[in-house]
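1. from the sequence below, what's the structure:
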Amino acid sequence: MCGICGAFSASGPPPASPQVVARMQAQLVHRGPDDDGMFLDDRVGLGFRRLAIVDLDGGNQPISNEDGNLWLICNGEIFNAPSLRRQLIHKGHQFATGSDVEVILHLYEDHGEALLEQLNGQFAFALYDSHKKRLFCARDPFGVAPFFYTQVGKALVFASEIKAILTYPGVVREVDLTGLDQILSLPGLVSPRTMFKGIHSLPPGHKLVADGRGTRSSAYWDLDYPTSAAPAQRDETFATAVCEALANSVERRLMADVPVGSYLSGGLDSAFITALMADHSVDPLNSFSVSFDQPMFDEDKYQRLVADRTGSHHRRTLHPADHISAALRQSIWHAECPVKESYNTASLSLSAATRDAGVPVVLSGEGADELFAGYLGYRYDAFRAQRRQAAPCPAEAALRARAFGAADVFYEKNLLSHEAQRRNLYAAPLAGDLQQFCFSNTPLVDENKIQGRHVIHQRSYLDFKLRLGDHLLGDHGDRMLMANSVEGRFPFLDRDLVQLVTQIPPDQLLHGFEEKHVLKQAAIPHVPAEIIAREKFAFAAPGSAFLLLQDCPWITDLLSPATVRAQGYFDVAAVEALKQAALNEPALPSGGAPDDALLTVLSFGIFLDCFDMPLLGPGGA
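-> Have a look, this model is predicted:
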């Protein structure tokens, strides 16, 4: 993974000078500390910061094709590049580097935008076609790699992180209230929304084209579950196929000219990946974990169990609760959004330790819960379906239909009652205008991929769209990894594996109300029985109550009535009530509750300060 940035305009003056591109690059040094590159002409300015993973000596970007009419910058990896490269060479294409992403240029020469159908990887790229005066951009199917963009006059401005876009002349900083409402209502932001009004996130599985006809984006891939059950097969058949596909995915993601390690959480997903890495004789096999000084959060026992079984060189990073407040501001700066949990600070500590150990690439287990029905919500859905619960009231049904594509879909919470809670939390002027920026005003997902599907598949689709792409892979994953120049790779998010699992009947994914049934069966020969039998343990870290009890002056100030009133986004009395409630339940972890609204208020205050955002209260903008 690297950092890309730039600007394009099909007409008018050049969209970027070397100085402008350099300023944007400077905001992405943490994403690419090893090298940089730049290309400019009268229509485009492209900037690149490199984290050297493949072809260490010759893989810097931008890269051009043989004729010099195509220029590419790409953040990410193309895991099936070796086979694509052989095919392209056979057709007569000439490669200038050993970089895996160069295949994109030559595929474009042969197939145009349809090249995306052939890529298996994690990527966000911008490809400039000087003959057609066109910029062609795309983001991988699951959203591992970020891509943000905005329009400034005639210029399309883009970057791997929003902080680079903010340096471009003419970009206005304004809070996107719908983005804030998404964070309060959902696991996190949902593309194309960001916390910055007018700055968009290209959704996973989407492409974007800018030329003389304007700028337009569209989907090129989406998760698509069948509308009827797959033919019955034996459990062993599914388990064998899943194990083989996952092993192939892990092998593809070992492609690197630098050391590759794994993150061990103590759960099934990361344990299985680490075990498969050991099967592929990764030497040395490095594994990393984070632990806490409070037993209720710590998983060290299970992490050690897997490390001993696989023979990995395991490093444990202690993240004491009193370190959270010190790292919170840094985590918000990199996430570029408020959060409702403090675990991102632990992720920062973990990536720092990984980088210090000289391992710039790690494999991790994200995506397994969404793919194999791993969250508790899948059980609840199955219980509700079995008991044939009464239909929601008309108002609730309307909200669900608008947000989730179907009136009978329940996701996380009752939307009607939660709307009342948010209205109480917002400052009076915003509360009165809530219907103008409410997160459910616009559809969040493609309703055609929800309707007619099994309830387990419905939740899986929603989890991929509302939880995984922009939150777990975004502010929680990519941004916390790349803050310390570490690339994350996710074997469960492989197009071949995902296509296989979508065809597994839902009653095998959640078999007898046992989550991840098929994955557990597949893991039996590879993973300790204690890990397979273990109940799901959600990522958790000390929440807002712990932060209040530390009595940090800056936290006290950010949550004070005077500061909350000056910010003008939240109601002072409501915030005071949240503070009192948190102090009455000081042991409650943020990861153990669906929402830590007070931590969202606190982190939003940090966000306003970090990015010099306008205030709405007395004396504000």
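
2. hey, let's count contacts and neighbours off CA atoms from now on
-> Noted.

3. ok, now how distant is His106 from Tyr375?
-> 41 Å (CA to CA, to the nearest Å).

4. the two - which one has more neighbours?
-> His106 (23 against 20; other CA atoms under 10 Å).

5. list the contacts for that one?
-> The contact partners of His106, taken as CA atoms under 8 Å, 6 or more residues apart in numbering, are Asn65, Leu88, His93.

6. same question, Cys337
-> Thr194, Met195, Asp475, Phe604, Phe607.

7. let me have these in a markdown table, extended by secondary structure, neighbour count and distance to Ser228.
-> Output for these, formatted as a markdown table (DSSP: H, G, I helix; E, B strand; the rest coil; neighbours: other CA atoms under 10 Å; distance: CA to CA, whole Å):
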| residue | secondary structure | neighbour count | distance to Ser228 |
| --- | --- | --- | --- |
| Thr194 | coil | 26 | 35 |
| Met195 | coil | 25 | 38 |
| Asp475 | helix | 24 | 35 |
| Phe604 | helix | 22 | 43 |
| Phe607 | helix | 23 | 45 |
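
8. tell me which of the residues you listed is nearest to Glu77?
-> For these, the residue nearest Glu77 by CA to CA is Asp475; the value is 19.5 Å.

9. one more, please, to line up against the first structure:
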Amino acid sequence: MCGIAGIFNQRAAQQPDAQTLVNMAAIMHHRGPDGFGYQIIDDAGIGFSHARLSIIDLNEERARQPFRSDDGQLLLAHNGEFYDFKRIRADLTAQGARFRTKSDSEIVMHLYQRGGLAETLPHLRGEFAFALYDKAEDSLYLVRDRFGIKPLYYTETADGVVFGSELKVLFAHPAVRREFSSEGLYHQLIQVMVPGSTAFAGVHQVPPGHVVKISRSKETLTLHSEKYWDVDFPLEHTYPGDDVDEQPYIDGVREHLLEAVQHRLTADVPVGCYLSGGIDSCAILGLSAAATQTSVKAFTIGFDSDQYDETPIAKEMAEATGADHEIMRLNADDLYDHFVKTIWHTERTIYNTLGVAKYLMSQRVHEVDYKVVLTGEGSDELFAGYPAFRKDMFLHGLDHLPENERKEWQALLEQNNKLFKGAMLAREEYVSPAFNAKMGFTPSCVQPWLSCSSVALPLLAESHREAVKEYDPGAAIAATLDEDMLAGRHPLDRAQYVWIKTMLEGQILTWGGDRVDMANSMEARPAFLDHHLAEYAFQIPPHLRIKGNKEKYVLREAMKGLLPETLYKREKFAFMAPPAHTDPKKWQAVVKLADQYLSAEAVAEAGLLDFAEVQRTFAKHESDEVSLDEKVQLDAVINHMLGVQILHHHFVKTDVPKLAATRANELGWHAS
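-> As a prediction, the model looks like this:
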């Protein structure tokens, strides 16, 4: 729910401009169309604003944020949900706390007053990002949930720090720079980003599971980032042997997942489910239907390509649970027609139009008056569902297998992963010396993107290309990974750790999650990323996550009674939209966008790309001599080229502060 924003100035006497705070809320009206609020603490140089999506406590007047404590010492703005908050409220009330709202958000201030932030964080369960200012300490805390489900950005200006739920919120402040960094631009073209970074110079993300503390002393702000949670797998030698009884693990997964689902059904508005043809979303729907004992609204995306369409299995699952099932069918025209609008919300490039499909689905959810859906994101991360994990398990975790069994594995991997080569799997083996040094091998999940560097580097305009000629993107990413969380771990655990730190946070939860969901005022709740469930899943032996050549084995067994037989037996299929090369109409839609955003004039104006290389890339894509997996890779690169040009149009060429002010005026949102 919601979006947050704020300003913390170096000088306490310099009050934030109230209308700027309101404008920052207005430009993210899509995150919170049900109302806005702002608070400025006198003589403290601090101000927050908030755009509200009403899900828990629908009384807008009572639940309006930002919240200020009764003693005036604390200021809070919160985005997301805290689960199990009713139990916590009851416990705090018994200790003498007095709540003014029925909102889950208010528990933060009361917990903080009793034990400080370190004692507060372990109680917080869910997806959240919040800002908390403590006047007594004269410090601002920016806090993000454990997996990075909810976004939170910040940057420094000449006067202080500006933060918000989206980049456009920061850019609505007239003092914030709006320009690409050379490294950020490079990473946009190769898809995988350095954790904590963005495409723009000086703009950072609060990393998942971290607190950024900003303290003021003598008109100077000091920033300090500290980790409060991490993905912590057991040491490899502590796992039980292959003969361990698997039933307790199966029962444990079922128990923890059901609890996570039940918590995420808590809302004062109807809750639906996203439903694909995968085990993950089908399990969520099945458990939701069982927990509510009512017909659950289920939403499915259908594609006009049999290779990528999962609606037959989704329909079977919907019928089995008695769900009120709605299928939104998308064709080639739909996806690229909405590409530009989607990039406004993702604020980063996308390699596949799945992000557009998710944007259109959230639009449909909003149209039928739903604000909340449960989703299946996170399951593959916990239970090793992606093709890259099986590949790494085979290459680095099954050295003991006899030669004949290794050949069977190799054959199955080659046969089952053809569609993903060039995108989710590298066309050829790619070795990053930095990753090899850090963790013993280069994870298959980052190889397809790091291997794009030879394609992406020539695409950069000369000034940017010169700036990164000695830059190693793999080394930059590897440097952010905590060696203590990798040392002594099983190869599969190391591979999953890297995916969670890179692709989950930077892709699946961003342009495949929060940003395209909240674009249409719709909150997605990924039950698999409940940290209680995750911490249990981390303890499951690798051979029960991938058993034989069957991924997510323990989850399959835990959900066996809920799933149709065809789905129970089905191999993992990554949910993707059909790439551009698979459909002539879709390719023509790409060319049409390129005529506008990748023309010689547009490329010269932005100063980001080399136009001659752009032309060569398109010519290569249209050549009959290019292999299928190379076409897949070029599809992704072309999407990224379009993306950086569109990002320039949205956030550099456009006067974002003026746009935000216009939006506030249209909404009638004004500082009083």
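
10. quick one: TM-score?
-> The TM-score (TM-score structural alignment, normalised by the length of structure 1) is 0.92; 606 aligned residues with a CA RMSD of 2.4 Å.

11. still on that earlier bit, got the contacts of Cys337 of structure 1 as JSON lines, with distance to Phe513 of structure 1 columns?
-> Formatted as JSON lines, the contacts of Cys337 of structure 1 follow (distance: CA to CA, whole Å):
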{"residue": "Thr194", "distance to Phe513 of structure 1": "36"}
{"residue": "Met195", "distance to Phe513 of structure 1": "38"}
{"residue": "Asp475", "distance to Phe513 of structure 1": "31"}
{"residue": "Phe604", "distance to Phe513 of structure 1": "38"}
{"residue": "Phe607", "distance to Phe513 of structure 1": "40"}
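
12. where's the equivalent of Cys273 of structure 2 over in structure 1, which helix or strand?
-> Counting by TM-score structural alignment, Cys273 of structure 2 corresponds to Ser262 in structure 1. Taking DSSP states H and E as the definition, Ser262 of structure 1 sits inside strand 260-263.

13. against which helices or strands is that strand packed?
-> Applying 3 or more CA pairs under 8 Å, 6 or more residues apart in numbering; DSSP states H and E, we find strand 260-263 of structure 1 packed against helix 268-279, strand 286-291, strand 361-363.

14. among these, which is nearest Arg216 of structure 1?
-> strand 361-363 (33.6 Å).

15. that closest one packs against which elements?
-> Here strand 361-363 of structure 1 touches strand 260-263, strand 487-489, going by 3+ CA pairs under 8 Å, 6+ apart.

16. mind listing what's buried in whichever helix or strand comes after the shortest one?
-> Pointing back at strand 487-489 of structure 1 there. Sequence-wise, the next helix or strand downstream of strand 487-489 of structure 1 (DSSP H and E) is helix 495-501. Using 16 or more other CA atoms under 10 Å as the test for burial, helix 495-501 of structure 1 gives Arg495, Leu497, Val498, Val501.

17. verify the contact between the last one and Glu370 for me.
-> Spelled out, that is Val501 of structure 1. No - counting by CA atoms under 8 Å, Val501 of structure 1 does not reach Glu370; the two are 10.9 Å apart.

18. and the aligned partner of Ala94 of structure 2 in structure 1, what does it touch?
-> Here Ala94 of structure 2 is matched to His90 in structure 1, going by TM-score structural alignment. Applying CA under 8 Å, 6+ apart to His90 of structure 1 gives no contacts.

19. which one among the contacts of Cys337 of structure 1 gets closest to Met255 of structure 1?
-> Within the contacts of Cys337 of structure 1, the smallest distance to Met255 of structure 1 is 24.9 Å, found for Asp475 (CA to CA).

20. trace that closest one over to structure 2, please.
-> With the correspondence set by TM-score structural alignment, Asp475 of structure 1 lines up against Trp511 in structure 2.

21. this completes my enquiry, with thanks.
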